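Colleague: 3D model of this:
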Amino acid sequence: MSSQKNILIVGTGGVGAVFGSRFQYAGARVSVVCRSNFNKVKESGFTIRSLKFGNTVFVPDCVISAKNDQAFDSVFYDYVFVSTKSLPNVENPALAILPFINSPDTIIVLLQNGIGVEDPFSILFPNNPILSCVVRVNSTQIEPSIIQHGTLCCLLYNFYTSLKSPKFSDTILKEFDAFLKLAKVESIISPNIQKERWLKLAWNAAFGSISVLSGGKDGKSLAEDIYTCTLMRDTMREVFAVGHAVLSEPLVDGSIEESIESYVSLVLTRPNAVYPSMLYDYQFKRPMEHQVIIKNPIDLAEKAKVSTPLLKTLYALLISIEGGRL
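Modeller: As a prediction, this is how the structure comes out:
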């Protein structure tokens, strides 16, 4: 096996393109799977305007059309990164990488938001290591091949494990950590990655859904309005309660109210308007990630006997308004 890492990225929006650029910088051979932006990326790659890394052009070593993936099913990839939307209510997300996984040695890296996103991959690829990640990257795809990136570029991660998962060597984590550092990506091996997922979900569930339902308000506008801010805070409290019950431990060591206040304060101090990806999906008439961000937590709450009236209300309204647009 070559010492050069062979990497595939499925889903090349703002997150996938930024990481692809960093991995190529670290010396890896980087292939990408594109859908609507295939022709543009194939022709000229990605232009990335980054406050952290400067302006660069990322030309993938191979650009694959999502419509023609069968031609590449014999290639071995060290890592397959998944940065697509997680829409298990629409189709099995794991099928997107099925043509590219031909060895149990390929490490699957999930760059998706939500709870339960790992399950489809664990079922379809029971022998492959799966790294569950929480992504901290402030990037936006402003045109099909143009990415605007700020200063954040961080991954928190660890193995996803289930009752049927084999035991994987910690060497995998150490090698991944070393590679991310070579790529100048902040790397954090989290001792409890599911707790990190719930912490991010608290904000995503509140901000994303309420932004959509408020008619498209940005985070600062929602936080400055007493009614929408109260609703966001109460929604986050519900998520904290569900996460606590599911994991059998508090999501934070200190005060929940201090954590909620930190989320609100952060968006209030941002110099530019911040909009959630769920809003962009709604505006462009694409399916929203309400299954993994709202519905899966509701289902887990019911099993844990935790009341979630706000999450249920938000979910019902999102389903209703989405149904009239798709």
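Colleague: C-alpha from now on. contacts and neighbour counts both.
Modeller: Fine.
Colleague: So which residues of the stretch 1-150 of the chain form strands?
Modeller: Secondary structure of the stretch 1-150 of the chain (DSSP state E, counting those that start in this stretch): strands at 6-10, 29-34, 46-50, 54-58, 62-65, 79-82, 107-110, 130-143, 146-159.
Colleague: between the ones you listed, which gets nearest to Phe207?
Modeller: If you check each of the strands of the stretch 1-150 of the chain against Phe207 by CA to CA, strand 130-143 wins as the nearest, at 15.4 Å.
Colleague: what's next to that closest one, contact-wise?
Modeller: Here strand 130-143 makes contact (CA atoms under 8 Å, 6 or more residues apart in numbering) with 13-15, 18, 107-113, 118, 121-122, 147-160, 193, 196-197, 200.
Colleague: To compare against the first, here's the next sequence to fold:
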Amino acid sequence: MANQFIYNSSQLSYAILGTGALGGYYGACLQKSGLDVHFLLHSDYEYVSKHGLVVESKNGDFTLPQVQAYSETSKMPPCDVVIVALKTTQNHLLPQMLPNLVKENGVVLVLQNGLGVEDEVAKIVGSNRVMGGLCFLCSNKVGAGHIRHLDYGEIKMGEYAANYQTAGITKRMQQIANDFESAGIKMQLAEDLLLARWQKLVWNIPYNGLSVVLDARTDELMGNSHTRSLVEELMWEVVAGAKSCDRTIPQNFVETMLQYTDKMKPYRTSMKIDYDEKRPLEVEKMFGNPLKFSQARGANLPKITMLYQQLKFLDSRNSS
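Modeller: Predicted coordinates for the structure are as follows:
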């Protein structure tokens, strides 16, 4: 049941699906704190299985000379918490990955951007075995098994319930949050996962989208009066989208996000990195799904719609 502890053991086991800038950083922190962590890797598997992981961090550099690395989920042991840190463009792989990897009383923690990602996972493992997490993290993978953590790192985590009903704060959320806090990762527990996801989109939609369309870092978008105004206008459209889903984002939240980005180190967003590396973009989950949610409820979000159409064009041209 969703409100029970995941496991009665004193220590949870963790699987990391996607050992990149995000999954690699959080997984490495969890292992460094003494937890049992298992990493799924693709291109870096051979290197990491021999040399481990290196993390450069504003909170202190560290190396894990040995990690439990795997090239296939079929070789991984069932774990209490399966962290999905893949790009959403790889979610078609999850039906093969998840069923045998999450323990019977375990949970899948989806650390992905966008909206509707938990719905997909719930269809595979059941609604009562899914949580979502929103990561406020500036981190890049700079080489094989080499992660550079630039700034922030907080996770806002919430229980998923069917159709994104408000699920409150549960004991198992606290259990996982305690592990992350012990690993030096600040946690926020959200009573309403849908509200938390819309709040994250207030940042993700303008900065990820405009960084690709305008070929710009966050500091460049904030440093020009025209693009700064455009960022703010897009944020207010996200607020309107949330309202159409009966979720109210506080009036001061937009200003908080603008100030947050003003203080951020110059940052090339994850979508901009994917575009530059000619990888598929997370357009549907980050832009398409919020538009579908909103339009189905009568909301009109013209600037986000235009950004979505531009990104679809650039993504298509980039992959041809």
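Colleague: Tabulate the strands of the stretch 1-150 of the first structure (CSV), appending distance to Asp170 of the first structure.
Modeller: Putting the strands of the stretch 1-150 of the first structure into CSV (distance: least, CA to CA, whole Å) gives the following:
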stretch, distance to Asp170 of the first structure
strand 6-10, 20
strand 29-34, 24
strand 46-50, 33
strand 54-58, 31
strand 62-65, 30
strand 79-82, 16
strand 107-110, 13
strand 130-143, 12
strand 146-159, 9
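Colleague: nearest to Gly208 of the first structure, of those strands?
Modeller: Here strand 130-143 is closest among the strands of the stretch 1-150 of the first structure (CA to CA), at 15.3 Å.
Colleague: quick one on the thing from earlier: of all the strands of the stretch 1-150 of the first structure, which one comes closest to Ala206 of the first structure?
Modeller: The nearest among the strands of the stretch 1-150 of the first structure, by CA to CA, is strand 130-143 at 17.3 Å.
Colleague: ok and that closest one relative to strand 46-50, angle-wise?
Modeller: If you take axes from the mean of the first three to the mean of the last three CA atoms, to 10 degrees, strand 130-143 of the first structure sits at 90 degrees to strand 46-50.
Colleague: how much does strand 130-143 of the first structure stray from the second structure?
Modeller: Superposing on the second structure and averaging over aligned pairs (mean CA distance after the TM-score superposition for the first structure), strand 130-143 of the first structure comes out at 1.4 Å.
Colleague: Please point out which parts of that strand sit buried.
Modeller: 130-141 (16 or more other CA atoms under 10 Å).
Colleague: picking up where we left off before, for Ala273 of the first structure, which of the strands of the stretch 1-150 of the first structure is the nearest?
Modeller: The nearest among these, by CA to CA, is strand 130-143 at 12.3 Å.
Colleague: what about the closest one, distance to the chain center?
Modeller: Computed by CA atoms, centre = their mean, to the nearest Å, the separation of strand 130-143 of the first structure from the middle of its chain amounts to 5 Å.
Colleague: tell me the contacts of Arg148 of the second structure?
Modeller: Contacts of Arg148 of the second structure (CA under 8 Å, 6+ apart): 21, 55-57, 139-142.
Colleague: what is the orientation angle of whichever strand or helix holds Trp203 of the second structure with strand 146-159?
Modeller: Trp203 of the second structure belongs to helix 193-213 when assigned by DSSP states H and E. Helix 193-213 of the second structure and strand 146-159 are oriented at 150 degrees to each other (the same axes, to 10 degrees).
Colleague: Quick one: average offset of the helix or strand that helix 193-213 of the second structure is followed by versus the first structure, please.
Modeller: Downstream of helix 193-213 of the second structure, the next assigned helix or strand under DSSP H and E is helix 218-223. Compared with the first structure after fitting, helix 218-223 of the second structure has a mean deviation of 1.4 Å; criterion: mean CA distance after the TM-score superposition for the first structure.
Colleague: That's all I had, so thanks and see you.
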